[in-house]
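Chemist: heads up, no residue letters with this:
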């Protein structure tokens, strides 16, 4: 990376693509010259690690402010993607190695669509950095650890060139007191984190047997079932089969599963609704049932689900 000499340097790593300018969003906080840990670090019950914090739309402005002091690495993921949790754990370990000279912010892309759109990201997992309120794209997917470490080292050099050389105290990992978690939910979470999706399905089914209206278990069950289906897929082969067999129910549902797991929610919904529009009887009902399952995975409050429900209703009636 070469030093930047313009009056208002644009952060850039040679391998980065598609940068967007968030400087306007950060403008209100750019004048702050002193770091205040209590005011600048977004605190959340979901934090873990020494310099890792969960971020949502309400705390995003604080992340932009914090980026005037240290680089902020933002990891966009989804609990529906098998690799998101593993990537965040790797990033947290690498970021902790810089001992406060960089902070990791994790974002649930499903629940924070406005942040995702601000960075013009089309798929997750994806990782970007923010320096002085400006984005620096890093990578999509899950590169090897050595490649990630190299990119972080480049980021630190870029921060030095732009005068962003602060250090922040560790983010506390202590969680506030909360209601005890359902042991079956906890067991399912552990199974999901370890990639044991069949085990997670078993635990969620037990939770639903005890409490049929357990919304968290309903969503968790459908997410575990989705991840179990896609975990053994060859994505390239599945997509090729989907393109070659537009009238195959199994082929179209498999591609839709991959799309939802990869964050391409609207593509998945559109694919299944198009299939429903041109097929009938048992195939139509099977496609509808899978679509409803995917609605549960994404969440009833998601506007993409609301829009797809309306399209489905028009298709069916």
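Modeler: Arrived safely. The structure displayed is predicted, hence computed values, not measured ones.
Chemist: CA only for contacts and neighbour counts going forward, please
Modeler: Fine.
Chemist: how near is residue 76 to residue 200?
Modeler: Distance of residue 76 to residue 200, computed by Cα to Cα, to the nearest Å: 23 Å.
Chemist: more neighbours: these two, which one.
Modeler: Neighbours per residue (other Cα atoms under 10 Å) separate residue 76 from residue 200, with residue 200 holding more: 28 against 25.
Chemist: now that one, nearest residue through space, not along the chain?
Modeler: residue 188 (4.2 Å; Cα to Cα, 6 or more residues apart in numbering).
Chemist: next up, the contacts around the one you found.
Modeler: 199, 200, 201, 202, 203, 204 (Cα atoms under 8 Å, 6 or more residues apart in numbering).
Chemist: put this beside the first:
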């Protein structure tokens, strides 16, 4: 079986979060066995006040080798390099988002691994900006204790092409897992406000929508080779809850080890423009790793790119 994530990049920022990222990256590399793992750190000298840069010019002197050695020392403590996996370290100057974008593309990276912190006010890279900008898949590692296992993968789906890609990625990951891993596909539907004009009650119309969703689900799954992986499905109307809360509630109930979601849904126009649910998940603090799936090979027109800004 070909390796679907051959080249992985792990973004570190020299904070306490690095330990969690390195530990999960180690687990991930041991599971999927990429060809190479790049560890990257961006030095942004502009973060220092101009007064300090002028008074202490040594702050801007090249520190690549020192920081690179610090990365290596930290990685040696928390990242166990699998056999036949090459490991490289990169320290580059510039804004973190620009550095990660440039070098993930230059290295033809298939998967970017970053930390997902509780987002508050202030500067820095937000999950939304990062996922909109980067062209490859992005895996967010939460800032909390977690089990290093893959037994349950949850995939919210609207039966779009990106949902299909998400399920295919989930299957490949499940096949690589050392644990017996199953996939839970979740579909959330919305009953239109004008349902009463049909003469049916809310519950009657809801049942019709769920039956239709189950038919669409069967068609959706027909085009996917499950390769023997157990796949379950659940259907839920969003009445009284936000979609993200429904996704999160199921993740907690299933004790999901990983959530996979497409970068956009049926209403999107470009993979760089996140679907509403995906972007909402980015804003909410999720307690389990979250993989946002993109298709690097897909080409877009000028209007698609403009809409992603």
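Modeler: Received, thanks. Remember, it's a predicted structure, so these values are computed and weren't measured experimentally.
Chemist: just give the TM-score of the two.
Modeler: The TM-score (TM-score structural alignment, normalised by the length of the second structure) is 0.23; 129 aligned residues with a Cα RMSD of 6.8 Å.
Chemist: residue 278 of the first structure: how many residues sit nearby?
Modeler: Neighbour tally, residue 278 of the first structure, other Cα under 10 Å: 10.
Chemist: also the one 3 residues further on?
Modeler: As a burial measure, residue 281 of the first structure scores 8 neighbours (other Cα under 10 Å).
Chemist: could you do the one 4 residues further on as well?
Modeler: Here the count is done by other Cα under 10 Å, and residue 285 of the first structure has 13 residues near it.
Chemist: give me the distance between it and residue 251 of the first structure.
Modeler: In this structure, residue 285 of the first structure and residue 251 of the first structure are 16 Å apart, going by Cα to Cα.
Chemist: again with residue 159 of the first structure
Modeler: Note on residue 159 of the first structure: its distance to residue 251 of the first structure, by Cα to Cα, is 47 Å.
Chemist: more neighbours, those two?
Modeler: residue 159 (24 against 18).
Chemist: wouldn't residue 54 of the first structure be in contact with residue 107 here?
Modeler: Yes: Residue 54 of the first structure is within contact range of residue 107, at 6.1 Å (criterion: Cα atoms under 8 Å).
Chemist: neighbour-wise, which of these two wins?
Modeler: Per other Cα under 10 Å, whichever of residue 54 of the first structure and residue 107 has more neighbours is residue 107, with 23 against 20.
Chemist: helices and strands around the host helix or strand of the more buried one, which ones?
Modeler: Element membership for residue 107 of the first structure (DSSP states H and E) is strand 103-108. For strand 103-108 of the first structure, the elements it packs on are strand 52-55, strand 72-77, helix 84-96, judged by 3 or more Cα pairs under 8 Å, 6 or more residues apart in numbering; DSSP states H and E.
Chemist: make a markdown table out of these and add distance to residue 218 of the first structure.
Modeler: Listed next are those as a markdown table, based on distance: least, Cα to Cα, whole Å:
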| stretch | distance to residue 218 of the first structure |
| --- | --- |
| strand 52-55 | 24 |
| strand 72-77 | 21 |
| helix 84-96 | 21 |
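Chemist: quick one, helices of the stretch 101-250 of the second structure?
Modeler: Using DSSP state H, counting those that start in this stretch, the helices of the stretch 101-250 of the second structure run over 127-133, 161-176, 202-222, 243-254.
Chemist: highest mean neighbour count out of those?
Modeler: helix 161-176 (a mean of 21; mean count of other Cα atoms under 10 Å).
Chemist: and it, what does it pack onto?
Modeler: Judged by 3+ Cα pairs under 8 Å, 6+ apart, helix 161-176 of the second structure is in contact with helix 17-32, strand 152-156, strand 182-189, strand 258-262, strand 290-293.
Chemist: got those as JSON lines, with mean neighbour count columns?
Modeler: Shown next, in JSON lines, are those (neighbours: other Cα atoms under 10 Å):
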{"stretch": "helix 17-32", "mean neighbour count": "21"}
{"stretch": "strand 152-156", "mean neighbour count": "25"}
{"stretch": "strand 182-189", "mean neighbour count": "21"}
{"stretch": "strand 258-262", "mean neighbour count": "26"}
{"stretch": "strand 290-293", "mean neighbour count": "24"}
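Chemist: to residue 104 of the second structure, which of these lies closest?
Modeler: strand 290-293 (15.2 Å; Cα to Cα).
Chemist: any chance you could list what contacts that closest one?
Modeler: 131, 136-141, 162, 165-166, 169, 258-263, 278.
Chemist: coming back round to it: determine the set of other helices and strands touching the next helix-or-strand element following the strand holding residue 107 of the first structure.
Modeler: Next helix or strand after strand 103-108 of the first structure toward the C-terminus (DSSP H and E): helix 113-118. Using 3+ Cα pairs under 8 Å, 6+ apart, no helix or strand is in contact with helix 113-118 of the first structure.
Chemist: buried residues, helix 113-118 of the first structure. List them.
Modeler: Neighbour-count burial for helix 113-118 of the first structure flags 113, 115, 116 (criterion: 16 or more other Cα atoms under 10 Å).
Chemist: count of neighbours near residue 268 of the first structure?
Modeler: Residues lying near residue 268 of the first structure (other Cα under 10 Å) number 23.
Chemist: which strand or helix spans it?
Modeler: In the assignment (DSSP H and E), residue 268 of the first structure maps to helix 265-278.
Chemist: mind giving me the packing neighbours of that helix?
Modeler: helix 249-261, helix 281-298, helix 303-316.
Chemist: could you dump those helices to a markdown table with distance to residue 241 of the first structure?
Modeler: As requested, these are exported to a markdown table (distance: least, Cα to Cα, whole Å):
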| stretch | distance to residue 241 of the first structure |
| --- | --- |
| helix 249-261 | 6 |
| helix 281-298 | 17 |
| helix 303-316 | 24 |
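Chemist: tell me which of the ones you listed sits most buried.
Modeler: Highest mean neighbour count among those (mean count of other Cα under 10 Å): helix 249-261, with a mean of 22.
Chemist: hey, what's the angle from that helix to helix 265-278? Just curious.
Modeler: 160 degrees (axes from the mean of the first three to the mean of the last three Cα atoms, to 10 degrees).
Chemist: so what touches helix 249-261 of the first structure?
Modeler: Contacts for helix 249-261 of the first structure (Cα under 8 Å, 6+ apart): 80-82, 226-227, 229-230, 235, 238-239, 241-242, 245-246, 265, 267-269, 271-272, 275, 283, 287, 290, 294.
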